[in-house]
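# Sequence and predicted model, in that order:
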Amino acid sequence: MKIVFAGTPEFAAVALQALHEAGFTIPLVLTQPDRPAGRGMHLQPSAVKQYAVAHNLPVAQPLSLRMDSKDPQRAAEAKEAHERLLATDYDAMVVAAYGLILPRSTLDIKPCINIHGSLLPRWRGAAPIHRAIEAGDAETGVTIMQMEEGLDTGPMLLMERLPIGPHDTTGILHDKLAAMGAAMCVKVMRKMELGVVEAVPQPEAGVTYAAKISKDEATLDFTASAREIGRKIRAFNPFPGAHGSVNGVTIKLWNAEVLDADSSAAPGQVLAADAQHGIVVACGSGSLRLTELQKPGGKRLPAAEFIKGFPLDGLRFA
């Protein structure tokens, strides 16, 4: 099969690599335009573009695929991309975390297959991995589905499940699901080649939406339960990084252990900050042992190392 691939971050690059190494012909790769990144804010290509360029795969980076955009530049680039797709010899498009909406004009050219990091219909939308951890889900997985105009509403072609471990962060789970999704996508495309793939409608019950993560969400409220806060810390690692404030200094919290013991201290109060007990903080119910922290301009450090340079005895997280 000849496959047009559309994707942007590392999650998508893993799938592109799997399809390419499996021997599928990839006549075109779509990815988002280069973005400023790093301290110098220099333009950086996406992970997908980096793989495509390294393996001499043709790349297009339109700002939009919507030819009806009110922005003249976006509309012009969308028209150019549409015409290029029409002129490209391909059998299906595979989409993974592309970041642009595929309009009906694109969906109608050839079948469009999406790699989605959740057990649909749970966690349709932009941030399924974060939201699954934040909600305390016991499992997640990958769904390969055929795309339609609705948000992740299309029929399912393959689904596989993965338990969420008690210490899994979004970063850890991302890598597991990226590898899983890549292998599943190759499997589905092989079935499409043979004409034996089966599409199953999504259940109507159990629909939830994974809204895009905002940086504001990463500010922790220590009046919440320790379990809830612990899930947020794991969900927002590595992005955007959960944090609290001590004496006006923002401290990022990268990892923590949930302790069930309640305390009469005010939420956010540091109950211990020493080599024997670690850094223990009171919450609305239960408490947290913070195990990895970072001060502004500093490195991520284990708790024992962090308190050497930033004593927390008697202080309180706000």
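Sure, I can see it. Values in this document were obtained by computation on a predicted structure and should not be read as measured data. Residues are numbered from 1 along each chain as shown.
# alpha carbons only for contacts and neighbour counts from here, please
Will do.
# helix or strand right after the longest helix seen in the chain?
Ranked by residue count and defined by DSSP state H, the top helix of the chain is helix 170-194. Using DSSP states H and E, the helix or strand that follows helix 170-194 towards the C-terminus is strand 209-210.
# what residues does that next one touch?
Arg122, Trp123, Arg124, Gly125, Ala126, Ala127, Pro128, Arg131 (Cα atoms under 8 Å, 6 or more residues apart in numbering).
# one more time with 6 Å
Outside of strand 209-210, the residues within contact range by Cα atoms under 6 Å, 6 or more residues apart in numbering are Trp123, Arg124, Gly125, Ala126, Ala127, Pro128, Arg131.
# Who wins on neighbours among those residues?
Each of the contacts of strand 209-210 was scored by neighbours using other Cα atoms under 10 Å; the highest score is Pro128's, at 27 neighbours.
# what about the helices in this structure?
In the chain, the helices defined using DSSP H lie at 10-21, 47-54, 72-87, 104-107, 128-135, 170-194, 226-235, 303-309.
# try this one side by side with the last:
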Amino acid sequence: MRIIFAGTPEFAARALEALLAAGHQVVLALTQPDRPAGRGMVLQGSAVKKVALAHGIPVFQPERLKDPATHEAVRAACVDGGAELMVVAAYGLILPQAVLDLPPRGCINIHASLLPRWRGAAPIHRAIEAGDAQTGITIMKMEAGLDTGPMLLSEAIDIDPQDTTGSLHERLAGLGGKLVVAALARFDQLAAVPQPEAGVTYANKIDKAEARLDWNQPAETLARRLRAFNPFPGAVLTLAGEPVKVWRGDVVVASGRPGQVLAADANGIMVACGEGALRLTELQKSGGRRLTSADFLHGNPLRPD
């Protein structure tokens, strides 16, 4: 099938690669504009742009799609390029109805949750943070609402107890590519099933302010946040007046005043929480690298309160 692809990060790039490997012809790739990245803050193209250019696919990078003039590239891809369908995955820009109406066979989205649970921008983070046992991929038809369209195909996977957003993202990216290829292979035979009204939740975009650990919370809640915010934005605590990111930790049976350091040794830094305690096992100071708690304590001695 001749298609338009709209996406930006690695999750979307994996789907684009799967579609190309399956023999689909991508006549246009929409992706967000180049952004500064890395220590030198050099402008870098998105993961989708890199895949598209490597395959000779024209790339269109509007700042937004509100202006009707920005719709012409999509219109031309449909009228002149013969694109029948648009596939969208983590694009990051709102597609107005005028754009959704351009492809003759509509637009479909690869969403990283089992809809209607976790509609919105951060479904992988929120599923881990909430302690969900499962998540998955839903292929849905797009409409003007936020991830409200009828569902074509879905597949669930278990969330492992040690999954981080990074590890779960990796598995879901592969599943998304597999499922969108399967959907296109029998597109005309798939029934569009409306999403149920019950069970709707929203995965709000991650705010960096959420990353600060609140020791009044139960240890189990904080442990899930460590995993949900790994690799972005990283959970944060303050030691000696400086922010320190915490990448790994586990719940232990102990008690004390919330925020009290109960132990600091080669096994980890144990901090009392509202319920139980959290043993921190991987930390990172600003500008430094990730260290095991043992290595971290060599350079940053810490005594129990």
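On my side now, so go ahead. Treat the numbers as computed from the prediction; the structure is a model and nothing was measured.
# circling back to that earlier point, now tabulate the contacts of strand 209-210 of structure 1 in a markdown table and tack on distance to Pro240 of structure 1.
Shown next, in a markdown table, are the contacts of strand 209-210 of structure 1 (distance: Cα to Cα, whole Å):
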| residue | distance to Pro240 of structure 1 |
| --- | --- |
| Trp123 | 19 |
| Arg124 | 20 |
| Gly125 | 18 |
| Ala126 | 14 |
| Ala127 | 12 |
| Pro128 | 15 |
| Arg131 | 13 |
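# quick one: which of the residues you listed is nearest Pro201 of structure 1?
Distance to Pro201 of structure 1 across those (Cα to Cα) is lowest for Arg124, with 14.4 Å.
# what do we get in structure 2 for the closest one?
Alignment note (TM-score structural alignment): Arg124 of structure 1 maps to Arg119 of structure 2.
# all strands of the stretch 201-305 of structure 2, in order?
Secondary structure of the stretch 201-305 of structure 2 (DSSP state E, counting those that start in this stretch): strands at 202-203, 235-239, 242-252, 261-265, 268-272, 277-285, 291-292.
# And the longest one, what does it pack against?
Spelled out, that is strand 242-252 of structure 2. If you count contacts as 3 or more Cα pairs under 6 Å, 6 or more residues apart in numbering; DSSP states H and E, strand 242-252 of structure 2 packs onto strand 235-239, strand 277-285.
# contacting residues around that strand?
By Cα under 6 Å, 6+ apart, the residues outside strand 242-252 of structure 2 that reach it are 219, 226, 234-238, 277-285.
# one more time with 7 Å, if that's ok
With Cα atoms under 7 Å, 6 or more residues apart in numbering as the test, strand 242-252 of structure 2 has contacts from 219-220, 223, 226, 230, 234-238, 276-286.
# what's the matching residue for Phe296 of structure 2 over in structure 1?
Using TM-score structural alignment as the criterion, Phe296 of structure 2 maps onto Phe306 of structure 1.
# And the nearest residue to that match once chain neighbours are set aside, how close does it get to Leu16 of structure 1?
Spatial nearest neighbour of Phe306 of structure 1, excluding adjacent residues (Cα to Cα, 6 or more residues apart in numbering): Leu293 at 6.7 Å. Counting by Cα to Cα, to the nearest Å, the gap from Leu293 of structure 1 to Leu16 of structure 1 is 35 Å.
# same deal with Gly286 of structure 1?
The gap separating Gly286 of structure 1 from Leu16 of structure 1 is 44 Å, by Cα to Cα.
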